[in-house]
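Visitor: The sequence and its predicted three-dimensional model are supplied below.
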Amino acid sequence: MITLLQLKYFRQLAATEHITRTARELYISQTALSSMIIGLEKELGTPLFERSNRAIHLNEAGRLYLKYVDEVFLALENGRMALNDITESKERKISIAMGSSLVWVPMIHTFHQKFPQYNISQFNMSTTALTASLNDFSVDFVIAGVGDIPMAELSYEPIKTDGIYLCVPKGHRLADRECVYMDELCDEDFINLQVGSPWRRYCDYLFEQAGYEVHSVLECDYTMRAALIESGFGVSLTSASAREVDLLKPNRYIRIADPYARREMAIFWNPRKYISKAMTDFKQYCISYYVAG
């Protein structure tokens, strides 16, 4: 008879494909781990791993079986959350991932004021990690641009449409303009975020639409851009959400007038994960916050 402990050990070994490391993580001996996996394979009537010298790798049968094992543990976790929702120990945790938390601070702050009983965990991630975190159920929600996340098997609701702005230092040749077009910026020195960030991916799309290759003088994180722009090092693209919180102060924001310079923002979740009351409250608040605004 196959036990949950065997499935747990199989799942962990499938993730690491390393006997010594897995045994250490599980606080058991390598012999006990190997015995448990061999027993599972005997029950199933087929090997799940390819073994050669000291290496071990999932084979085709193992990869197929892992999908069903993951479903078992997902069902157990969903069951736990569902029971917690109808008992006094209601699920009070919400986890959110995004490219940058800075522009979402007002919304999260006011949500916490309205629902102080909920505990929020927030993570900044690359585009690839955002998608992975939904697919492996490690977070409840992702807030990102509609084009940032592959839609297959995921659900989403639009929350706002962001205009795009050019941020320049005071005294820049464009500083007194109300709006500019992307084709006017082909000779500018740009300060970009690092490759892999959702905002960098969107900026690359804008330059592609404008039909030229951006002259990037520096790649950095969010926190450096304001000071570098102010010093005259370069200019940067930013969003209406960043402008609303004055993320790049004390620099000037100039609206990009091209019709394609509009970014649809949405909240994403994996519908296979149980949606707790806490998650429902957050999702509805996030949507209504920007509708009301």
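Guide: Good, I have the coordinates. Bear in mind the structure is a predicted one, so any value in this text is a computation, not a measurement.
Visitor: from here on, contacts and neighbour counts on C-alpha atoms
Guide: Noted.
Visitor: can you pull out the strands in the chain?
Guide: Along the chain, the stretches classed as strands by DSSP state E are 49-52, 55-58, 93-98, 119-124, 141-145, 155-168, 179-180, 189-193, 215-220, 236-239, 252-256, 262-269.
Visitor: For the protein, which segments are assigned as helices?
Guide: Secondary structure of the chain by DSSP state H: the helices cover 4-16, 19-26, 30-44, 60-85, 105-114, 127-135, 198-210, 222-230, 240-244, 277-292.
Visitor: circling back: for the strands of the chain, which one ends up most surrounded?
Guide: Per residue and on average, the most neighbours among the strands of the chain fall to strand 141-145, with a mean of 25 (mean count of other C-alpha atoms under 10 Å).
Visitor: for comparison:
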Amino acid sequence: MELRQLQYFVKVARLQHVTKAAEELHVAQSAVSRQIHRLEEELGVRLFMQRGRNVQLTPVGQLFLKRAENILNDLDQSVIELHEFLDPEVGEIRLGFPHSLGINMVPQAVAAFRKLHPRVRFRFRQGMYPSLIRDVIEAEVDLAFISPFPEKNDQVTGEIILTEELFAILPENHRLAMEDSIPLSELKDEIFVLFSEGYSLRPIVWEACKAAGFTPKIAFEGEETGTIRGLVAAGMGVSLLPEMAMYHTSSMMPAVVNISSPHVTRTIGLIRRSEEKMPLVVQMFHSFLLDFFSKQNK
């Protein structure tokens, strides 16, 4: 079976006329009829019935048309993707990131990139730590921001682009709210507002508290930094959040206090699939991000 046969078949099926199909294909009518006949012989079925000057698909022809159209559409899309792979200025980048980085960091980086490359398209996917790693491995995204950076995973590779300090956040009327810095152990008797299970900041805060000599007592859980901030500001407890989570302001903002000990940080990494060549547009964006965050760290 030849690609030309499928193209001729689909054109005749859509126009229901061999002569008109030949005119649009810029070939002789006999050539179209010959290719359709060969296709029918190879398949062992009749694809068309004559209806006066027109032709009409047989039931099996209608079934085959759907498959043939899918094959040709897939081929066309493959050609488009190939051109996009080779031309970084017209490609698409599939980017994953956690919700906490979607407030400022990701929009700022993407906006800066699009000023230089306005024709590049983006497709975004937000998720939690395990789902982002899975999305990269299963090729659902090309790149993903992730926190913390995975220390060992044979299927993904990448770079740490930022190391961010965590701060204690307290209700404004808290006894320690006016302090410049406190040891984390000062909060051992407090109730905590933490991220729900599955969010990467939860184990970071948990391990920091354990290093300070206590296990945090959890009263409330949330799934967004805005929720954590709001609950703390409302007096529901205390928590730890990264500096990035403080960029957004609202009428309900907690006090922010440095932690003198232990030093609590989180890493933010940029990951991709191991041992796989990235499309040129993704390579270009990847290089841009490394340079973009390198300058921010200086």
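Guide: Received the coordinates, thanks. Only a predicted model underlies this, so the values are computations on that prediction, with no experimental measurement involved.
Visitor: thinking again about what came up before, mind checking which of the helices of the first structure is nearest residue 254 of the first structure?
Guide: Closest of those to residue 254 of the first structure is helix 240-244, at 9.8 Å (criterion: C-alpha to C-alpha).
Visitor: If we go by neighbour counts, what in the closest one is buried?
Guide: For helix 240-244 of the first structure, burial by neighbour count (16 or more other C-alpha atoms under 10 Å) applies to 240-243.
Visitor: Measure the mean distance from it to the second structure post-superposition.
Guide: Relative to the matching residues in the second structure, helix 240-244 of the first structure has an average distance of 2.5 Å after the fit, by mean C-alpha distance after the TM-score superposition for the first structure.
Visitor: which one of the helices of the first structure lies closest to residue 263 of the first structure?
Guide: The closest of the helices of the first structure to residue 263 of the first structure is helix 198-210. By C-alpha to C-alpha, the value is 8.2 Å.
Visitor: Might one say that residue 127 of the second structure is in contact with residue 100?
Guide: No: the pair residue 127 of the second structure and residue 100 does not pass the contact test of C-alpha atoms under 8 Å, sitting 9.9 Å apart.
Visitor: Which one's more surrounded, those two?
Guide: When residue 127 of the second structure and residue 100 are compared for neighbours, residue 100 comes out ahead with 22 against 17, by other C-alpha atoms under 10 Å.
Visitor: neighbours around residue 287 of the second structure, how many?
Guide: Around residue 287 of the second structure sit 11 other residues, with neighbours defined as other C-alpha under 10 Å.
Visitor: Map it onto the first structure.
Guide: Structural alignment places residue 287 of the second structure opposite residue 284 in the first structure (criterion: TM-score structural alignment).
Visitor: Against residue 194 of the first structure, how distant is the counterpart of residue 219 of the second structure in the first structure?
Guide: For residue 219 of the second structure, the equivalent position in the first structure is taken to be residue 217, counting by TM-score structural alignment. When distances are taken as C-alpha to C-alpha, to the nearest Å, residue 217 of the first structure and residue 194 of the first structure turn out to be 12 Å apart.
Visitor: For the counterpart of residue 243 of the second structure in the first structure, give me its contacts.
Guide: In the superposition onto the first structure, residue 243 of the second structure corresponds to residue 240 when matched by TM-score structural alignment. Listed by C-alpha atoms under 8 Å, 6 or more residues apart in numbering, the contact set of residue 240 of the first structure reads 162-165.
Visitor: what's the closest of those residues to residue 57 of the first structure?
Guide: Of all the contacts of residue 240 of the first structure, residue 57 of the first structure sits closest to residue 162, with 45.3 Å by C-alpha to C-alpha.
Visitor: What is the equivalent residue in the second structure for the closest one?
Guide: When the two structures are superposed using TM-score structural alignment, residue 162 of the first structure falls opposite residue 164 in the second structure.
Visitor: OK, contacts around its match?
Guide: Residue 164 of the second structure touches 242-243, 265-268, counting by C-alpha under 8 Å, 6+ apart.
Visitor: Residue 166 of the first structure reaches residue 256, doesn't it?
Guide: Yes: the pair residue 166 of the first structure / residue 256 is scored as a contact, 6.5 Å apart, by C-alpha under 8 Å.
Visitor: Overlap of the contact sets of the two?
Guide: For the pair residue 166 of the first structure and residue 256, no residue contacts each of them under the criterion C-alpha under 8 Å, 6+ apart.
Visitor: circling back: kindly reformat the contacts of residue 164 of the second structure as CSV and extend each row with distance to residue 175 of the second structure.
Guide: Converted to CSV, the contacts of residue 164 of the second structure look like this (distance: C-alpha to C-alpha, whole Å):
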residue, distance to residue 175 of the second structure
242, 21
243, 22
265, 24
266, 27
267, 30
268, 32
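Visitor: Identify, from those, the entry nearest to residue 50 of the second structure.
Guide: For residue 50 of the second structure, the nearest member of the contacts of residue 164 of the second structure is residue 268. The distance, counting by C-alpha to C-alpha, is 66.1 Å.
Visitor: How about the closest one, nearest residue that isn't a chain neighbour?
Guide: If the residues on either side of it in the chain are set aside, residue 268 of the second structure comes closest to residue 147, at 4.6 Å by C-alpha to C-alpha, 6 or more residues apart in numbering.
Visitor: which residue lines up with the one you found in the first structure?
Guide: Aligned against the first structure by TM-score structural alignment, residue 147 of the second structure finds its counterpart in residue 145.
Visitor: Distance check, the match of residue 287 of the second structure against residue 162 of the first structure.
Guide: Residue 284 of the first structure is 19 Å from residue 162 of the first structure, where distance means C-alpha to C-alpha.
Visitor: related to what we said a few turns ago, nearest to residue 156 of the first structure among the helices of the first structure would be which one?
Guide: The nearest among those, by C-alpha to C-alpha, is helix 277-292 at 9.9 Å.
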